[in-house]
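Trainee: need a 3D model of the following:
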Amino acid sequence: MDRLELDDRDRKIIALFEQNPEISQTEIAEHVGLSQPTVGARIIKLKNSGALATSVGVDLKRAGMNVAKVDITTRDSNKVIDLFKQCPYFLNGLIVSGKENLSIFFAAEDIATIEALVGRHLRSNPSVTSVDFGIVISSVQSLTMPVKIGFEKTDISPCGYNCPECQYYVHNQCLGCPMTTHYKGTFW
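Mentor: Below you'll find the predicted structure:
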């Protein structure tokens, strides 16, 4: 992979987008001393190279969501991540070095639902040897993340569980899967 080289104007364009993602190309042109078409071409180059990307998401703390960071020791990181790829509670997963070789981030309206998710899918998973579960108390910057919303609800969750048959759900320790008709929460 080629190393990305940015000049001062590229850095200024990126910084302007960081400050205001809605900034116009004309405004950027005024700040960097280039014509609007030249700025447009640079923005395309920056996007194509991956130096500039746009992500739409929800400010999780302002939306009243609880966020958990779960550090896991597993024999098969990819297999564990595959369990959650369709899960609306799943924010992201990071394969990392060290004893705990996988970090997963979840968000839900209540901590009990995240705990149920971790208990049902991670603590009982034979390829998982340890789980360290922590709730994010605060963040330095806005915690805006993409969240899966706008799906058709079914009776069975994408992970294959039927909420009314799950003990966490039956004992009101989980709001249920937002992708199902059994979901008891209000966010999704």
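
Trainee: going by C-alpha atoms from here, please, whenever you check contacts or count neighbours.
Mentor: Noted.

Trainee: other SSEs contacting the strand or helix carrying residue 133?
Mentor: Assigned by DSSP states H and E, residue 133 belongs to strand 128-135. Judged by 3 or more C-alpha pairs under 8 Å, 6 or more residues apart in numbering; DSSP states H and E, the packing partners of strand 128-135 are strand 66-74.

Trainee: mind running it again at 10 Å?
Mentor: Under the contact criterion of 3 or more C-alpha pairs under 10 Å, 6 or more residues apart in numbering; DSSP states H and E, strand 128-135 touches strand 66-74, strand 102-108, helix 111-118.

Trainee: between it and strand 66-74, how big is the angle?
Mentor: 160 degrees (axes from the mean of the first three to the mean of the last three C-alpha atoms, to 10 degrees).

Trainee: close enough to count as contact, residue 68 and residue 135?
Mentor: Yes: proximity of residue 68 to residue 135 meets the contact threshold set by C-alpha atoms under 10 Å, at 4.3 Å.

Trainee: what touches both of these two?
Mentor: Common neighbours of residue 68 and residue 135, using C-alpha atoms under 10 Å, 6 or more residues apart in numbering, are 105-107, 111, 114-115.

Trainee: to compare with the earlier structure, here is another sequence to fold:
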Amino acid sequence: MTTLRPALAAAAAVACLAAAVPVHAATYAIDPTHTFVTFEIPHFGTSTNRGRFDKKTGSVQFDRAARTGKVEISIDTASINTGVGPFNEHLRSKDFFDAANHPTATFVAERMVFDGDKVAEVPGRLTLRGRTHPVTLKATNFNCYDNPMFKREVCGGDFVATIKRSQFGVDWGLEMGFPDEVRLLVQVEAIKQ
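Mentor: Next up is the predicted model:
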């Protein structure tokens, strides 16, 4: 029995060391062909103005088993696309995104909130026009799958948030009745590296 004690102690020590070794999250690169940031804002209570940013880059650190993750996304503000040329130009101007002086908007999150093994929300910080404020992206859909073309895991989903544009210095049209609240729809897929 005394010879078993050192062996058990050694096994326990190895188990503790193994448990203490941090699990490293895998890196996923944003797939620009399946990642879009779209905004929606009501137009005088009739239709809804929509636009999306066509150029974006970023990465995700993700560990489903440990329920941890980080996100960094950069958006080219000049890539705004509403399908209407003059509207795009107005949105690029100082009245809205001021793309000449603020060419990049960023979203950075240091953690993810999980429901089981699925991401439920991503609380982070949005920087737009040089101003940074907290924004939480809530998942309406999330999944991971083995992509048959890339032969790698892809994770992603659909996320929503509502922001007040005036917090970011986008005040144009408020006095005319355009709403301050803007709905963001974020469709993202990221490929395991």
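
Trainee: TM value for the aligned chains?
Mentor: Superposed pair, TM-score by TM-score structural alignment, normalised by the length of structure 1: 0.23. Supporting alignment: 73 aligned residues with a C-alpha RMSD of 5.4 Å.

Trainee: buried sites along the strand holding residue 133 of structure 1?
Mentor: 128, 131, 133, 135 (16 or more other C-alpha atoms under 10 Å).

Trainee: name the nearest residue to the first one, sequence neighbours excluded.
Mentor: In this structure, residue 128 of structure 1 finds its nearest non-sequential neighbour in residue 74, 4.3 Å apart by C-alpha to C-alpha, 6 or more residues apart in numbering.

Trainee: doesn't residue 102 make contact with the one you found?
Mentor: Yes: contact criterion C-alpha under 10 Å: residue 74 of structure 1 and residue 102 qualify, at 7.3 Å.

Trainee: please name the nearest non-neighbouring residue to residue 114 of structure 1.
Mentor: Closest residue to residue 114 of structure 1 apart from its sequence neighbours, by C-alpha to C-alpha, 6+ apart: residue 108 at 6.4 Å.

Trainee: quickly list what's touching both of residue 74 and residue 102 of structure 1.
Mentor: 80, 131.

Trainee: got JSON lines for the shared contacts of residue 68 and residue 135 of structure 1, with distance to residue 45 of structure 1 too?
Mentor: Formatted as JSON lines, those follow (distance: C-alpha to C-alpha, whole Å):
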{"residue": "105", "distance to residue 45 of structure 1": "31"}
{"residue": "106", "distance to residue 45 of structure 1": "33"}
{"residue": "107", "distance to residue 45 of structure 1": "34"}
{"residue": "111", "distance to residue 45 of structure 1": "42"}
{"residue": "114", "distance to residue 45 of structure 1": "40"}
{"residue": "115", "distance to residue 45 of structure 1": "43"}
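
Trainee: residue boundaries of the strands in structure 2?
Mentor: Along structure 2, the segments classed as strands by DSSP state E run 26-30, 36-43, 47-53, 56-63, 68-76, 80-81, 104-109, 113-115, 118-128, 131-147, 152-164, 181-192.

Trainee: wait, residue 60 of structure 2 sits on residue 27?
Mentor: Yes: the pair residue 60 of structure 2 / residue 27 is scored as a contact, 5.8 Å apart, by C-alpha under 10 Å.

Trainee: would you reformat the buried residues of strand 128-135 of structure 1 as a markdown table and include distance to residue 11 of structure 1?
Mentor: Shown next, in a markdown table, are the buried residues of strand 128-135 of structure 1 (distance: C-alpha to C-alpha, whole Å):
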| residue | distance to residue 11 of structure 1 |
| --- | --- |
| 128 | 42 |
| 131 | 40 |
| 133 | 37 |
| 135 | 35 |
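
Trainee: and of these, the nearest to residue 28 of structure 1?
Mentor: Set against residue 28 of structure 1, the nearest of the buried residues of strand 128-135 of structure 1 by C-alpha to C-alpha is residue 135 (39.1 Å).

Trainee: what distance do you get for residue 45 of structure 1 to residue 10 of structure 1?
Mentor: 10 Å (C-alpha to C-alpha, to the nearest Å).

Trainee: so those two - more neighbours on which side?
Mentor: Taking other C-alpha atoms under 10 Å, residue 45 of structure 1 and residue 10 do not tie; residue 10 has more neighbours (19 against 14).
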